[in-house]
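1. Predicted coordinates and the sequence they were generated for:
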Amino acid sequence: MWEIAGPAVLASVSQFSIEFVSTAFVGHLGDVELAAVSLFQNVTEGFAYGVMLGMGSALETLSGQAVGAGQLNMLGIYMQKSWIISGVTALILTPTYVFASPILKLLRQDKRISELAGRYTVWVLPQLFAYAFNFPIQKFLQSQSRVWVMTIISIAAIGTHVLLNWILVTKLRYGLLGAAIAGDISWWLLVLAQAIYIFSGFLPDTWTGFSSSAFKSLAGFVKLSVASAVMQCLEMWYFTALILMVGRLRNPQTAVDAISICMNLDIWAMMVALGFNAAVSVRVSNELGAGNPKSAKLSILVTTLTSATLGLVFTIIILAFKNQFPKLFSDQSLVIGETSKLAHFVAATIFLDSIQPVLHGVAVGAGWQYLIAWINIGCYYVIGLPLGALLGYKFNLGVRGIWSGMLIGVLLQTIILLGMILRTNWNDETLKANERMQAWG
């Protein structure tokens, strides 16, 4: 498990840190700039990122099970199918970037913050198309346990990003434009480096060149991709809704800044769990494809316990440094104070988010995307968000009330997923994987 999870954790943390670093540099430009970038990251980009990452999850299921079944020649075809679908999806999502400012105003966000966020969103449009290529490449490499290459490239990309931000934002004082340019360059360097590795002949069994077969039988692939995207989006849009709800409170600038800092920390910690998500997805899909249900069950147990232990460590760190971590992102005393008050909520969320992504990885490895989408709707949008709105607005609990509702939704979903996995007949899942490989291979 660690052979996959270790480098996958480093890769996930490094890639997310591109946004993390941008937030840290922008936060010292001013509180309005921080709020604008945070609004973009948690609303516009959160929407697009969820769609693009979800579209790639279909590749994760099929590639992992193909490796287990020994159908290595199909991996390159699957990745090309995913590129086509993700590229078209990026084109469809482009208007949400171009018209981000009026969309945010329509969602009743602060006018000044929305206008600045809209300008920044147009500048980072190239990153949307980088996602369309990056996520399929990630799933392609992960399914073969070639995660160290991805990790080394990701670490190099974040190092480049820090240097570019220091030059463009701090030294040349290009402000938000400098941060956007740094992000665009870093993401495309990441994609190009991974593509060069694949095209250079290091994976002769799985990459045999471009093929017209990628355009055949796209309908079934689109169906699974859309189901994966819906599952992923319902997860990520839950956090987007949280930001939008906070943006309608009194003094939204300080509230948005505080909750954005907390969300950045939570998502950064979640990137570690996403490394275990990748590991358990690869292990479960490989073992199901190979017809080994007992190995699949053992992988789930080991990965869940390991990720939960690390989540507990992060929870303790947040509580121990609750008055210090906000200073990484802001110099404003109001923002620092408000962020510190949310430390207990961040800590609880981080612990739950160390378990939940692993359970999602099991679902993707087994091909349960449709079912998880319905569970997300019930836990998040029928229970979590309405409860958060009730506590935040009706009972005047503000940010803490809204976050409490979100936490209850996450907790409920985690319990349901655990129950599903414990009751699953893994012998049946092995047969389903075999049927899927016969149909797709």
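-> That came through fine.
2. all contacts plus neighbour counts: C-alpha atoms, from now on.
-> OK.
3. And for the closest residue to Ser57 other than its chain neighbours, the neighbour number?
-> The shortest distance from Ser57 to any non-neighbouring residue, by Cα to Cα, 6 or more residues apart in numbering, is to Ser228 (5.6 Å). Number of residues near Ser228 (other Cα atoms under 10 Å) recorded here: 30.
4. Is Ser228 part of a helix or strand, or is it coil?
-> helix (DSSP: H, G, I helix; E, B strand; the rest coil).
5. you'd agree it is up against Ile372?
-> No - here Ser228 does not reach Ile372: they are 9.2 Å apart, not a contact under Cα atoms under 8 Å.
6. here's the one I want to compare it with:
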Amino acid sequence: MEPERIGFEKKVLEIMGSRKRSKLAEKSWNESKKMWHIAGPAILTAVSQFSIGFVTAAFVGHLGQVELAAISVVQNVIEGFIYGVMLGMGSALETLCGQAVGAGQINMLGVYLQRSWIITGVTALLLTPLYVYASPILKLLHQSNNISELAGRYSTWVIPQLFALAFNFPIQKFFQSQGRVWVMTIISIVVLAFHVLLNWVLVTKLGHGMAGAAIAANISWWLIVLAQIVYVVSGYFPDAWTGFSLSAFHHLAAFVKLSLASAIMLCLELWYYTAVILLVGSLKNPDIAVDAVSICMNLQQWTLMIALGFNAAVSVRVSNELGAKHPRAAKFSVVVAVTTSALFGILFTAAILATKSDFPQLFTEKPVVIRETSKLAYLLAATILLSNIQPVLHGVAVGAGWQSLMAFINIGCYYIFGLPVGALLGYKFDFGVQGIWSGMLVGSLLQTVILLFILFRANWDKEALQAEQRVQTWGGPSEPQANG
């Protein structure tokens, strides 16, 4: 009788285990569908918008070696700096809008959007001198004179893009928080196709060179922004957008505080790559070194757009679930997003290693640049793998409102550890570009490990309570009356 009882209990345990696995699989599938509903179009949008700069660099790269280096320095140093500030300032909207949607306070979103526009517009105005004085700034940062002069001219031509970014990022967060992302995806894809045609006409056929590339980029970015604004004000968001309101000027101090924390967090991340470009620019043969690193970073940042789609998705999912007081659902969203994005990282890593001698030819025909770029393939592959995990962790931080903590982590891992190690390897031990990139990679790895530890130890019930307090403090119950 005893063996029969043991066999029966074993069978019961097997059935219970099977049901648990089935329930977990169903839960994972449902969460994955919610994630992809946001991540899919967000990835297409990010890839399309990033590809505007990618296409510009590809067309200019065939004009000459110095032209490619100049536009790469502008994109990675000047525009990289600005991109970080604007995206960071707009990311405050990601936290607040996502948690407001989870709490059911849709009416606050339009006012939040207008507040963010005010803040990013003023910020763009304050940052304009960086474009105007790009040439002396780059020389001060020890970049070569010929690259700095050409980069300075190009930088003044693309000032309109600065103000386009000021409007673009807040409106994207407005769309994403409500799961309405396909419209900006369609707009971005259509504009990208137009951008390729415009570059071919202005740069290749008419021979306007870098000036033609700048004009094409300005037109493309403003087409994206204007199309999105028209969609918002045309009545497609009856609950979230009820028109322009003076309420947008209320609670600005608290909004600026969160915006600055978001900007600092993200800027410290993006400036890390800018600092690497600057370190490389001080090596021997800077034209070749900058070209090689810029090509690798263009590819790394292109694959990063996939991870940024999951960044947006997990940020929305976490903020929505915390706003709705569902801490366990928020935690599960993190697991699904990190796992999925890491799988994409493995795929891209394999692709880079398989084409290490071929991918540089997308940007240049110079054998010496192709050879130097190919030497960085293994470091690039490792960076791509890591950068498909990091942005998802950052998305969790934004969704939960941990921007200030992230800023301190970035300072420690990148600027106190990563960059000094890179400079030591690159200059002191004479490993050049590979040494500088290795230092960057080590700093990124340290940051990822710390973030995973923090996520593992996080108290999600406490985060849900803080989300409720945040919605009340930075908008609160008075918002519907003000908007009405």
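-> Yes, it's here. Model, not experiment: these values are computed from the prediction.
7. what's the TM-score here?
-> For this chain pair, the superposition-based TM-score is 1.00 by TM-score structural alignment, normalised by the length of the first structure; 441 aligned residues with a Cα RMSD of 0.5 Å.
8. related to what we said a few turns ago, how close does the residue nearest to Ser57 of the first structure sit to Ser14 of the first structure?
-> Ser228 of the first structure is 24 Å from Ser14 of the first structure, where distance means Cα to Cα, to the nearest Å.
9. got it, and Ser307 of the first structure?
-> 18 Å.
10. same question, Gly384 of the first structure
-> Here Gly384 of the first structure is placed at a distance of 30 Å from Ser14 of the first structure (Cα to Cα).
11. Among the two, which residue is more densely surrounded?
-> Gly384 (26 against 23).
12. which helix is the longest one in the second structure?
-> In the second structure, with assignment by DSSP state H, the single longest helix is helix 2-61.
13. packing partners for that helix?
-> helix 65-73, helix 182-199, helix 209-233, helix 286-323, helix 327-354 (3 or more Cα pairs under 8 Å, 6 or more residues apart in numbering; DSSP states H and E).
14. Tell me who's in contact with Ser114 of the first structure.
-> 36, 39, 100-102, 104-105 (Cα atoms under 8 Å, 6 or more residues apart in numbering).
15. Just the element for it, please.
-> Element membership for Ser114 of the first structure, per DSSP states H and E: helix 111-123.
16. and the helices and strands packed on helix 2-61 of the second structure as TSV, adding mean neighbour count and distance to Gly401 of the second structure?
-> Formatted as TSV, these follow (neighbours: other Cα atoms under 10 Å; distance: least, Cα to Cα, whole Å):
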stretch	mean neighbour count	distance to Gly401 of the second structure
helix 65-73	26	32
helix 182-199	20	25
helix 209-233	20	26
helix 286-323	26	8
helix 327-354	19	13
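17. which one of these lies closest to Phe174 of the second structure?
-> helix 209-233 (9.4 Å; Cα to Cα).
18. tell me the contacts of Ile18 of the first structure?
-> 158, 161, 183, 186.
19. which one in the second structure is aligned with the second one?
-> Yep, that's His161 of the first structure we're talking about. Using TM-score structural alignment as the criterion, His161 of the first structure maps onto His195 of the second structure.
20. Do I have it right that its match meets Ala217?
-> Yes - when contacts are counted by Cα under 8 Å, His195 of the second structure is listed as touching Ala217 (7.1 Å).
21. Under the alignment, what does the residue nearest to Ser57 of the first structure map to in the second structure?
-> So Ser228 of the first structure corresponds to Ser262, using TM-score structural alignment.
22. pretty sure that match contacts Gly88?
-> Yes - between Ser262 of the second structure and Gly88 there is a contact at 4.8 Å, judged by Cα under 8 Å.
23. that older thread, distance-wise, check the match of His161 of the first structure relative to Ala164 of the second structure.
-> His195 of the second structure is 15 Å from Ala164 of the second structure, by Cα to Cα.
24. Give me the neighbour count for the spatially closest residue to Asn376 of the first structure that is not a sequence neighbour.
-> Of all residues not flanking Asn376 of the first structure in the chain, Leu234 sits nearest, at 6.3 Å (Cα to Cα, 6+ apart). Leu234 of the first structure: 23 surrounding residues under other Cα under 10 Å.
25. Find the nearest non-adjacent residue to the most centrally placed residue in the second structure, please.
-> The C-alpha lying nearest the average C-alpha coordinate of the second structure belongs to Leu308 (Cα atoms, centre = their mean; 5.0 Å). Once flanking residues are discounted, Leu308 of the second structure sits nearest to Pro391: 6.0 Å by Cα to Cα, 6+ apart.
26. so what's the aligned partner of the one you found in the first structure up against?
-> Alignment note (TM-score structural alignment): Pro391 of the second structure maps to Pro357 of the first structure. Pro357 of the first structure makes contact with 270, 273-274, 276-277 under the criterion Cα under 8 Å, 6+ apart.
27. from the chain's centre, how far out does stretch 395-407 of the second structure sit?
-> 14 Å (Cα atoms, centre = their mean, to the nearest Å).
28. What lies in contact with it?
-> With Cα under 8 Å, 6+ apart, stretch 395-407 of the second structure has contacts from 91-92, 94-95, 98-99, 258, 261-262, 264-266, 268, 310-319, 322, 334, 394, 463, 467.
29. redo that, cut-off 7 Å
-> Stretch 395-407 of the second structure is contacted from outside by 94-95, 261-262, 264-265, 268, 311-312, 314-316, 318-319, 334, 463, using Cα atoms under 7 Å, 6 or more residues apart in numbering.
30. neighbours around the equivalent of Gly88 of the second structure over in the first structure, how many?
-> Residue pairing (TM-score structural alignment): Gly88 of the second structure is matched to Gly54 of the first structure. Neighbour count for Gly54 of the first structure, taken as other Cα under 10 Å: 27.
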